[in-house]
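Asker: got a sequence here, can you build the structure:
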Amino acid sequence: MQSNPFLRYGLAAGLLTFASVATASDAMSSATETVSYDSDKTLVLDFHEAAFACLDLREAHKYLSASFIQHDPAVEDGVAGFAKFHASLRSAYPRYSSEVRRAISSGGLVTIHVLQRLNPWERGDVQVHMYRVVGGKIAEHWVAGNPIPATSLNANGLI
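Answerer: So this is what the prediction gives:
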């Protein structure tokens, strides 16, 4: 079966045109959105550093909205709920550590991929946290995670 060179070149030209229009459109929308996305991501990373890497509750408070909504079933809503959770974490696990491995931001949502260890001798958990940022404050939080297993059927790992 012979291929039609006009069809092949036409498809290639069409794809190139579509890609250049999409890229130009993305570049224009990114120019206006990058600032807020980057600042949202920075805000969440700064919050995570203060709250979980440094365990500094006073510093962490300034990042949360007054009506902070929590989707983690172990944490109550609001700044007071977060403070209560944070105090129990610091008390129960004084050698707790948390390290952000990846972060991505889009449309007011920031997702971070985190390695968490309650104690330094543990393998730990890998968690994905998603935050909704509104008006320069963290308004909402979701979390999902997995313990790091001793063995795996692949060599990819969770981190």
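Asker: going by C-alpha atoms from here, please, whenever you check contacts or count neighbours.
Answerer: Will do.
Asker: packing partners for the longest helix along the chain?
Answerer: The single longest helix within the chain, with elements called by DSSP state H, is helix 5-48. Applying 3 or more C-alpha pairs under 8 Å, 6 or more residues apart in numbering; DSSP states H and E, we find helix 5-48 packed against helix 57-61, strand 97-106, strand 109-117.
Asker: right, so of these, which gets closest to residue 78?
Answerer: helix 57-61 (10.5 Å; C-alpha to C-alpha).
Asker: which residues are in contact with the closest one?
Answerer: For helix 57-61, contacts defined as C-alpha atoms under 8 Å, 6 or more residues apart in numbering pick out 47, 48, 50, 51, 79, 83, 86.
Asker: and for comparison, fold this next one:
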Amino acid sequence: MTLYLKRLILMVSLVLAGSATAEPAIQARDTSIEEANRQLVLTFYDRFFNRHDIVQAAKVVADDYRQHNPGVPDGKAPLVDYFTGFFKSNPQSRARIVRSAADGDLVWLHVHSTNGKDDLGRAVLDIFRVKDGQIVEHWDVIQDVPGKSANPNTMF
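Answerer: Okay, the predicted model is just below:
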């Protein structure tokens, strides 16, 4: 066997061995659970941010809810307290869900949030983690909707 062939066999063996151990196992998706999680979040979001029925909506929020928005504290009770005050000061606040998706235990919402008919609002990407029928974690990215855009596309 030539030196070249020995090296080639060694390289192929190393590549195959590395790919067998480096690849994570692919888990099958359970789309029925994903859809149930998406519906749970959609219902919560409408009750909470549109109807301002905070206490009823928060029944699906875990007591030890983890919040990644730096302006809102962790926990269900602090979440309810924070938004009770916010909605009292901002009764016209509404959030229109433009699109939603789920993957595993995560649910994404693309939202147009406004505070009255003359408010251009904000584009919001909310990400919720759901576990055992409860919202346990939340992240968001928020961007103001400008009066003028450099292109003809909307943010929605």
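Asker: tm score of chain vs chain?
Answerer: Put the two chains on top of each other and the TM-score (TM-score structural alignment, normalised by the length of structure 2) is 0.80; 131 aligned residues with a C-alpha RMSD of 1.5 Å.
Asker: before we move on, back to that, and the helices and strands packed on helix 5-48 of structure 1, which is most packed in?
Answerer: For the helices and strands packed on helix 5-48 of structure 1, the largest average neighbour count (mean count of other C-alpha atoms under 10 Å) is found in strand 109-117, namely a mean of 21.
Asker: by contact count, what packs against it?
Answerer: The elements that strand 109-117 of structure 1 packs onto, with contact taken as 3+ C-alpha pairs under 8 Å, 6+ apart, are helix 5-48, strand 97-106, strand 125-134.
Asker: any chance of the ones you listed in JSON lines, plus distance to residue 153 of structure 1?
Answerer: Output for these, formatted as JSON lines (distance: least, C-alpha to C-alpha, whole Å):
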{"stretch": "helix 5-48", "distance to residue 153 of structure 1": "31"}
{"stretch": "strand 97-106", "distance to residue 153 of structure 1": "22"}
{"stretch": "strand 125-134", "distance to residue 153 of structure 1": "17"}
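Asker: which stretch among the ones you listed comes nearest residue 72 of structure 1?
Answerer: Distance to residue 72 of structure 1, taken as C-alpha to C-alpha, is lowest for strand 125-134 among those, at 9.7 Å.
Asker: matching residues in structure 2 for the closest one?
Answerer: Residues 122-131 of structure 2 are matched to strand 125-134 of structure 1 when aligned by TM-score structural alignment.
Asker: so how far is that stretch off the chain centroid?
Answerer: Relative to its chain's centre, stretch 122-131 of structure 2 lies at 3 Å (C-alpha atoms, centre = their mean, to the nearest Å).
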